[in-house]
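Peer 1: The sequence isn't on hand, but the structure is:
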């Protein structure tokens, strides 16, 4: 017995996931700023970190953990405030970067492992993602074709593939901006200030998020 919905349902789900990936939001804006600051490869690594967070949310939805965020105001608040605090930390790191640090070849940017962890934390600490998955994935699952857990896990993986495709394009495009900025430390400094502003705005938006 198949454990995934029919192909036409999966096609609609994939197209919906791609469309959602292009909608401006904290994750794709985060990929754009990090790619512009550090280049295409770091942007792709951030994307993988974000998608690792999506894997966490997929498992949480499949096994019912994500329901806690839709029913517990305390859990929702704690997670979103932790995420907002982390974004403010990233904003401070970007804002205090000096021109000499930006133009330096050594130690001028976070390591790939640091960027990967940034992506994970950025995604996991956004409880709206968990609630979105809790509302979105089950719409495409069908109990008549098999157990729900494998279906939800499969749908989550398809959503992650769509996200990698869309965010990868964002990282690739923003990387060209980053290459241009390498020749201008002043422009890099301005972009860091812009990135700091974006992080603060994302932090405020996350902190103000309601269930």
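Peer 2: Looks like it arrived, so ask away. For clarity, every value in this text was computed on a predicted model and none was experimentally measured.

Peer 1: From here on, just use CA atoms for contacts and neighbour counts.
Peer 2: Noted.

Peer 1: Can you give me the buried ones in stretch 69-85?
Peer 2: For stretch 69-85, a neighbour-count test (16 or more other Cα atoms under 10 Å) marks 69, 70, 76, 77, 79, 80, 81, 82, 83, 84, 85 as buried.

Peer 1: Please compare the first structure with the one that follows:
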């Protein structure tokens, strides 16, 4: 384990990074506004499971291999970008239920599907891989124990903080979304959600390997 002072610094730095909305937060907020806070929380949980995959990959050294290979990095980047853009287009094309009054909401997406999408979105996010290979290793102290063990502990601590932070965003966005009702609001929510996904896909495609 790193020294207590180093660990506290890592937690403080991680919390500061998490409080600034990033791609994952925008994805979760879009889901919460579109379908409610429950959908946002499920999406947040899926995102963290996708993050766990990156943590385990960093422990195993797979992330380093991906980042050192232009071909593998490009494959990860373009798969992630295509997936996000595809989600956005499908959201735009999804049919709305027939209007039935002021309580109309966009057509709901099954929670299992939301969870799976959250996992895939973060698994295919090259920025997450860059984070665990560029930021987290700065707090690993080789003289304090096995590097793989410290990487795992720090990664899991980051995911705990990310779960709390993302869940808070999901609850706030879900609360805001409850005040948006009616056919016009439903179309606005669908358009905004699809636009966020497409924008995230474009942003993923723009990520550079350094």
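Peer 2: Received the coordinates, thanks. These numbers were taken from a predicted model, which means no experiment stands behind them.

Peer 1: ok so, going back, which of the buried residues of stretch 69-85 of structure 1 fall within strands?
Peer 2: Using DSSP state E, no member of those falls in strands.

Peer 1: Among those, list the two that are farthest apart in space.
Peer 2: Maximum pairwise distance among the buried residues of stretch 69-85 of structure 1 (Cα to Cα): 21.4 Å, between 70 and 85.

Peer 1: any idea what residue 89 of structure 2 aligns with in structure 1?
Peer 2: Under the alignment (TM-score structural alignment), residue 89 of structure 2 pairs with residue 92 of structure 1.

Peer 1: burial measure for that match, as a count.
Peer 2: 17 (other Cα atoms under 10 Å).

Peer 1: So it is in contact with residue 196, correct?
Peer 2: Yes. Counting by Cα atoms under 8 Å, residue 92 of structure 1 touches residue 196, with 6.7 Å between them.

Peer 1: Which parts of structure 1 are helices?
Peer 2: Using DSSP state H, the helices found in structure 1 span residues 7-22, 26-38, 40-62, 67-71, 73-95, 99-103, 112-124, 127-136, 148-181, 185-207.

Peer 1: Run through who's touching the fifth one.
Peer 2: Contact partners of helix 73-95 of structure 1, identified using Cα atoms under 8 Å, 6 or more residues apart in numbering, comprise 68-70, 121-122, 125-127, 192-193, 195-200, 202-204, 206-207, 209, 211.

Peer 1: In PyMOL, select just the buried ones from those residues.
Peer 2: Filtering the contacts of helix 73-95 of structure 1 down to the buried ones (16+ other Cα under 10 Å) takes a single PyMOL command:
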select buried, resi 68+69+70+121+122+125+126+127+192+193+195+196+197+198+199+200+202+203+204+206+207
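
Peer 1: For the residue nearest to residue 161 of structure 2 when sequence neighbours are not counted, give its distance to residue 7 of structure 2.
Peer 2: Of all residues not flanking residue 161 of structure 2 in the chain, residue 15 sits nearest, at 6.8 Å (Cα to Cα, 6 or more residues apart in numbering). Residue 15 of structure 2 is 12 Å from residue 7 of structure 2, where distance means Cα to Cα, to the nearest Å.

Peer 1: Ok, residue 142 of structure 2 next?
Peer 2: 14 Å.

Peer 1: Give the residue from these two that has the larger number of neighbours.
Peer 2: Legend: neighbour count by other Cα under 10 Å for residue 142 of structure 2 and residue 7, higher for residue 7 (16 against 12).

Peer 1: corresponding residue for residue 72 of structure 1 in structure 2?
Peer 2: Match for residue 72 of structure 1 (TM-score structural alignment): residue 69.

Peer 1: for residue 27 of structure 1, same thing?
Peer 2: In structure 2, residue 27 of structure 1 lands on residue 24 (TM-score structural alignment).

Peer 1: dump the residue contacts of its match.
Peer 2: Per Cα under 8 Å, 6+ apart, neighbours of residue 24 of structure 2: 47, 122.

Peer 1: what separates it from residue 54 of structure 2, distance-wise?
Peer 2: 14 Å.

Peer 1: Same question for residue 124 of structure 2.
Peer 2: Counting by Cα to Cα - residue 124 of structure 2 and residue 54 of structure 2 are separated by 10 Å.

Peer 1: Spit out the residues that contact those two alike.
Peer 2: Residues touching both residue 124 of structure 2 and residue 54 (Cα under 8 Å, 6+ apart): none.
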